[in-house]
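**Q** My questions are about this predicted structure, shown below with the sequence.
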Amino acid sequence: DRLHGGWVVAKHPPAQTLEPLEILPGGHPLPDEGSLRAGGRVLAALNDLGERDLLVCLISGGGSALLTAPHPPLSLSDLQALTEALLTVGATITEINVLRRHLDRVKGGGLARAAFPARTVSLILSDVVGDPLEAIASGPTAPDPSTRDEALAVLERYRLRERLPASVLATLEGAPETPKPEDPLFDRVQNLLIGSNALAARAARTQAQEEGFRASLLTTRLQGEASVVGGVLAAILRQMAESGEPLPRPACLIAGGETTVTVRGDGLGGRNQELALAAVSVLDGLRDVMLITLATDGEDGPTDAAGAVVTGETRARAAALGLDADDHLRRNDAYHFFAALDDLLKPGPTGTNVNDLSFLFTF
């Protein structure tokens, strides 16, 4: 047995060569021309595989945008418009991926279908709450339990039917249904989850305990509007500071998941920065507390920051600079608020995406 070839599709391609693998750049969070070229290149090669071949896939969050092959008549610009609209109205990643699976030849088991009758083994890093395989990178090697009607229902829910190119509806109505769990092609597929938000959160809890904190995991299913979730987490942290519940000082409470942002302003930010900004007013005046929230891939929204840090002094420090946290929140402008305070987290791209983590500290 030997490796005959393959592809690495990444937003930040490695500088070194990886022979015999071909390096293909793709776009994220919106698919781009590189994503389209990569999708076509991969699908064309998979058509040549036979029953004695083995396809090994390494799949992580972000794959939905990085690798794309829209069903005709859907164009790349139409797919970009749909993705941007869904992100703007605050659709969850699960809802977004229901649509993606029915619009793209790679997704919703499409990669496995193209490789059949070859055997397929996928090693998967989950960036989706609850780790449903069909939602991670839109499930290129997983059966799709959703239907075309469910995809149309997402458009109805957010009143997007009239705002999108006509090709979106035409594709949904004309594309073949995705392969379902009972399809025999999945007898030749093995999907293995090797990393997740839960694993990262538990590792963080262990590290916090080793650093001397009383540590506990609150949840790894955090979802909802980022500004609302930020207020809730800040309220929990305020209770920890004032009453020692649910953990006395020094403490670290950890929450994982993925929130969404309904964009109403013209500012810059991401879901973690928005969550942090919503916590500023709630934590104002508290001593020896800190809320840290971050995207594990190092990139929160369309910014170069992973997230931000908030303490009980953040609001006062901002006011001294003439910044109003509530005004920045209304304008979805968390990035510039925290940049002025030098409180953005900028580790750079980490190469691993297992959703977001929030840390509630009392000292």
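**A** Yes, it's here.

**Q** alpha carbons only for contacts and neighbour counts from here, please
**A** Fine.

**Q** downstream neighbour of the longest helix along the chain in the secondary structure list?
**A** For the chain, the helix with the greatest residue count under DSSP state H is helix 226-243. Sequence-wise, the next helix or strand downstream of helix 226-243 (DSSP states H and E) is strand 251-257.

**Q** Packing partners of that next one?
**A** With contacts taken as 3 or more CA pairs under 8 Å, 6 or more residues apart in numbering; DSSP states H and E, strand 251-257 sits against helix 197-210, strand 214-222, strand 356-362.

**Q** which one of those is the most hemmed in?
**A** Comparing the helices and strands packed on strand 251-257 by mean neighbour count (mean count of other CA atoms under 10 Å), strand 356-362 ranks first with a mean of 26.

**Q** ok, residues contacting it?
**A** Residues lying outside strand 356-362 but in contact with it, judged by CA atoms under 8 Å, 6 or more residues apart in numbering, are 197, 201, 233, 237, 240-241, 249-258, 272, 288-296.

**Q** Second structure for comparison follows:
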Amino acid sequence: MPRDERSTDAAVSDPSAAPATDAERVAVACLRAGIEASLPATVVAEAVSIEESVLAVGDDTYDLDAYGRIVVVGGGKAADGAASALESILGDQIAAGVIVVDSADDSDGGDDAGESRIERVVGGHPVPTSAGVHGTTRAVDLARAADEETLVLALVTGGASALFAAPVDSVGLPALRETTDALLSAGADIEEINAVRKHLSRVKGGRLAAAAAPATVVGIALSDVVGDDLSVIGSGPTAPDDSTYETGLDVLDRYGIDAPPAVREHLQRGAEGAEPETPTADATVFDRVDTHVLANAATALEAAAAAAADQGYDPIVLSSRIRGEARAAGVTHAAVAEEIADSGNPIEPPAVVLSGGETTVSVQGDGTGGPNLECALAAGIEFALPESPVADRPVAFLAADTDGRDGSTDAAGALVTAQTVGNAADAAAARAALDDNDALSALRDRDALIRTGATGTNVNDLRVVVVGQ
């Protein structure tokens, strides 16, 4: 396969049939290890177990004899795999369930879909679809039917903000989609976007927990957000919310979003007290709610570091919380590689520097790209500078989204070396592509794309700097 068809799928024994440097192979091995360690089947099996009638989730236990019914609701890019893992543990003790999954994931319920008690509904990402709204509404109805003797297992994973969506009737889906698109294009961060979405929703910002009360709710989360804030993961359907309608209005104003009238009118009504606020931490709806984060960026970084060590490289984790403009992060990671190559600081080569987190793109051009693609292209441009200390060194930089899709593209990210961009003329063309937010085309032309397909997990971005001797 060509180099831009490289895959980190666990079923692929060789990520690239084309020749690659040791640095490139190590970078791909780190990404593969991070994804595999974060798969829901892996983390659920490690954290969830049942012995006799006692269900253990993390350090908490639940006596199933105290419940007459177990239901599963939720959504996200890792929800399908998490649901299948729960079914393998609980079997027919699950009475019913509805989850909303990514359209490209295996949403048929697994190998024995005919016997599944949990219905999979295919939604859309990064903006919600009518099918996703329909599935979410059914999940909320199932939660509302719960009583004190019901155990609700709520799956909340990366991507749930778009997939697990149910806008209030006065706003509707088209207005929600338009607003979401505008916020994404403006470069708003996830907390800001969620502050708006929570206040247009019947499920986000703790409203799922409110619907399920007085049932016992056990949240099972895979985090794709910096810091693992439960109110941010999937827009926090089972978590308290400190943001307000006024917060949502402030975000729209900060980014100059020309939101549909229905959106502004609903937020304004809420700010004036005419709409119920999202529940805060002191609300009684959270009295019987526990949420467990089973995987996050640190899960992937730890596995990637182990993979690097296995390859004879000395690994270091720079941070799991990298954020800000993607191209700026690319320049920073290139600078780290240059420092290692030039002075052996902060670590002597052969070295691997890892980072997680989530960067953003402020869209100004008409091209196609995503945060990881822009990050990688920016690093590749820095590597191509005549004065760069890595020009003659075995160096590689990989930036990818662990869910397998960077932004709205079909690539997970990209892998660049000191030779990817090339000479000064090539660097000028690459900069022009970056300015047009067209990193996808620029990196595809340079055979630098990483493709995985939908991975079935989502623990944010993973970046790998490799500097050989």
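**A** Everything's here; your move. Quantities reported herein were computed from a predicted structural model and do not represent experimental measurements.

**Q** re earlier: the longest helix of structure 1 against structure 2, how far on average?
**A** If you overlay the two and look at helix 226-243 of structure 1, the average distance to its match in structure 2 is 1.1 Å (mean CA distance after the TM-score superposition for structure 1).

**Q** residue range for that helix in structure 2?
**A** The counterpart of helix 226-243 of structure 1 in structure 2, counting by TM-score structural alignment, spans residues 326-343.

**Q** where's the matching stretch relative to the chain centroid, distance-wise?
**A** 24 Å (CA atoms, centre = their mean, to the nearest Å).

**Q** May I see the buried residues of that stretch?
**A** Within stretch 326-343 of structure 2, the residues that count as buried by 16 or more other CA atoms under 10 Å are 326-341.

**Q** try stretch 340-353 of structure 1
**A** Neighbour counts over stretch 340-353 of structure 1 (16+ other CA under 10 Å) mark 343-346, 349, 352-353 as buried.

**Q** show me the contacts for residue 214 of structure 1.
**A** With CA under 8 Å, 6+ apart, residue 214 of structure 1 has these contacts: 208, 247-252.

**Q** Reformat those residues as TSV; add distance to residue 304 of structure 1.
**A** Converted to TSV, the contacts of residue 214 of structure 1 look like this (distance: CA to CA, whole Å):
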residue	distance to residue 304 of structure 1
208	26
247	33
248	35
249	33
250	31
251	29
252	26
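
**Q** residues near the nearest residue in space to residue 177 of structure 2 that is not next to it in sequence, how many?
**A** Among residues not flanking residue 177 of structure 2 along the chain, residue 127 sits closest, at 5.7 Å (CA to CA, 6 or more residues apart in numbering). Residue 127 of structure 2 is flanked by 22 other residues according to other CA atoms under 10 Å.

**Q** so residue 127 of structure 2 sits in a strand?
**A** No: secondary structure of residue 127 of structure 2 (DSSP: H, G, I helix; E, B strand; the rest coil): coil, not part of a strand.

**Q** Show me what it lines up with in structure 1.
**A** Using TM-score structural alignment, the partner of residue 127 of structure 2 in structure 1 is residue 30.

**Q** do you know how far that match is from residue 326 of structure 1?
**A** 29 Å (CA to CA, to the nearest Å).

**Q** Would you mind checking the contacts of strand 356-362 of structure 1 for buried ones?
**A** When the contacts of strand 356-362 of structure 1 are checked for burial by 16+ other CA under 10 Å, the buried set is 197, 201, 233, 237, 240-241, 249-258, 272, 289-296.

**Q** Okay, helices next: where are they in the stretch 251-363 of structure 1?
**A** Ranges of helices within the stretch 251-363 of structure 1 are 271-283, 314-320, 325-330, 334-341, based on DSSP state H, counting those that start in this stretch.
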